[in-house]
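Novice: just a sequence and a predicted model for now, questions to come.
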Amino acid sequence: MSRRISVAIDGPAGAGKSSISKVVAKKLGYLYIDTGAMYRGITWALLETGVSIDDAEAVSQALPHIQLELQATESGLVVLVNGRDVSQEIRTQYVTSHVSQVAAQKAVRTKLVEMQRDMASAGGVILDGRDIGSVVLPNAELKIYLTASVETRGHRRWLELKDSENISLEEVCRTVAERDMMDMNRKESPLVCVDDAVVIETDHLSIEETVQTLIDLIRKAELGGCHG
């Protein structure tokens, strides 16, 4: 008997976690929870209201006034902050360059981890982020670590941004490398590859190949197959 499971997908910035997870979830009829969009939403709200993101106390006091919602629509995920659709604003390089700083704040992580666990409690979910397998869903039936080189990830991110922002490939690669350092070395829930995760390196895999790899792993885990 197969069952609907919880899937934790971790990995560094630009590894393709969100785009891959969305496709896999749609194909399997799973709920996709974009935890990165949640952190971006909080980051956008703090920057928009002028809160100093270096001030842990100020951030903590601002959080109760930020209402965050994710809505799945036919055209994709909609991120609402206090009722406003900020799905586009949260993807700018400005927000990207500050999100690791905000995500490192304990109060922010506490608020969002609680939301994520609540959303995942029914099973049949795919969550992606940096601490899903280690902190948010340590008992997930399947844990995947999706990664690629800084050069590959930087190039992918640059392709997403180049038509809307005047930014060089070198600058994007530098931002990706800096974010890796921040995410791996932060005090609260650093980016780690847990021992029981399946590591998938996507440098030489197409989106379709990566999607199929994940689907095969999920189908096996649904049947209770081993996945260490």
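Specialist: Looks like it came in fine.

Novice: from now on I want contacts and neighbour counts done on CA atoms only, so please keep to that.
Specialist: Fine.

Novice: for the protein, what spans make up the helices?
Specialist: 17-28, 35-48, 56-62, 93-103, 106-120, 150-161, 169-185, 207-222 (DSSP state H).

Novice: closest one to residue 81 among those?
Specialist: Each of the helices of the chain has some distance to residue 81 by Cα to Cα; the shortest is helix 35-48, at 6.6 Å.

Novice: contacts only, for residue 111.
Specialist: For residue 111, no contacting residues are found, by Cα atoms under 8 Å, 6 or more residues apart in numbering.

Novice: please apply the same query to residue 20.
Specialist: 207, 210, 211.

Novice: from residue 215, how far off is it?
Specialist: Using Cα to Cα, to the nearest Å, residue 20 is found at 10 Å from residue 215.

Novice: hmm, residue 41 is touching residue 79, no?
Specialist: Yes: using Cα atoms under 8 Å, residue 41 makes contact with residue 79 at a distance of 7.1 Å.

Novice: A further structure is provided below for comparison with the first:
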Amino acid sequence: MRSLVVAVDGPSGSGKSSTSRGVAARLGLAYLDTGAMFRAITWWMLRQGVDVHDPAAVAARVHEPVIRSGTDPLGPTIAVDDVDVAVGIRSDEVNAAVSPVSAVPEVRALLLDLQREIIARSLATGGIVVEGRDIGSVVAPDAAVKVYLSADPQARALRRAAEAGGDVTATQESLLARDRIDSGRATAPLVMADGAVHIDTTPYTLDEVVSQVVALVEAVEAEA
């Protein structure tokens, strides 16, 4: 398989992470969770006492932390200043703060450069599956395969509650609120990129969704 980028976008709870890791593992590609990078910045801001609802305060310190993302789909890692934050970035505190931090243009610009560096390195060794909310539209608009995953709000809430615990109704309300923020922000909003294939994951198992995306990649490879 030649080097290529597979861009996987969609809202929280749509199955992006599990699908992307599964596709990368099955095809022998690298994997990048861009959402974890935004969460890592948010975790650092909270630890430093920065007001995450003050864009200027966030922008003023965004270049201080060093973010490192591992790209092994079987064991992805995320570290801030060499501290493993894989667990910490999934806390309720980070969940509540990641949207305002992600909306700050300086944060997006910094991570965009880092994401493109990682993609470039991966292309030199075989390719990468990248997941997020603006991969096909902003980060890698020339990706060979673009996929937009969605799911019924209740299905998304059930999945997320099963992963992290918590009340399903409250989780659904939180997810929908995140959707409104992500879709309405001025910089790199959540959209379905031009040329993306839309997959509603609600009626499918994870393996079935992974197989659908793998089939899309193989179809592109066959035409190359």
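Specialist: Perfect, I can see it now. Being a predicted model, the structure only gives us computed values, none of them experimental.

Novice: picking up where we left off before, just the buried subset of the contacts of residue 20 of the first structure, written out for PyMOL, thanks.
Specialist: Applying 16 or more other Cα atoms under 10 Å to the contacts of residue 20 of the first structure leaves a buried subset, and the PyMOL line that selects it is:
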select buried, resi 210+211
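
Novice: let me have the contacts of residue 20 of the first structure in CSV, extended by distance to residue 107 of the first structure.
Specialist: Formatted as CSV, those follow (distance: Cα to Cα, whole Å):
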residue, distance to residue 107 of the first structure
207, 35
210, 34
211, 34
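
Novice: which of the contacts of residue 20 of the first structure still touch in the second structure?
Specialist: Counting by both residues aligned by TM-score structural alignment, their matches' Cα atoms under 8 Å, the second structure reproduces these contacts from the contacts of residue 20 of the first structure: 207, 210, 211.

Novice: residue 170 of the first structure: which of those is nearest?
Specialist: Within these, distances to residue 170 of the first structure taken as Cα to Cα reach their minimum at residue 207, with 23.5 Å.

Novice: which residue is the nearest non-sequential neighbour of that closest one?
Specialist: Computed as Cα to Cα, 6 or more residues apart in numbering, the closest residue to residue 207 of the first structure that is not its neighbour in sequence is residue 20, at 6.9 Å.

Novice: tell me how far that neighbour lies from residue 10 of the first structure.
Specialist: 12 Å.

Novice: with residue 109 of the first structure instead?
Specialist: 16 Å.

Novice: with neighbour numbers in mind, choose between the two.
Specialist: residue 10 (27 against 17; other Cα atoms under 10 Å).

Novice: list the contacts for that one?
Specialist: 17, 128-133, 143-146, 191, 193.

Novice: okay, now the residue opposite residue 145 of the second structure in the first structure once aligned: neighbour count?
Specialist: With TM-score structural alignment defining the correspondence, residue 145 of the second structure maps onto residue 142 in the first structure. The tally of other residues near residue 142 of the first structure (other Cα under 10 Å) stands at 25.

Novice: distance of the nearest residue to residue 142 of the first structure once chain neighbours are set aside relative to residue 102 of the first structure?
Specialist: Counting by Cα to Cα, 6+ apart, residue 7 is the residue found nearest to residue 142 of the first structure once chain neighbours are left out, at 5.0 Å. To residue 102 of the first structure, residue 7 of the first structure is 25 Å away according to Cα to Cα.
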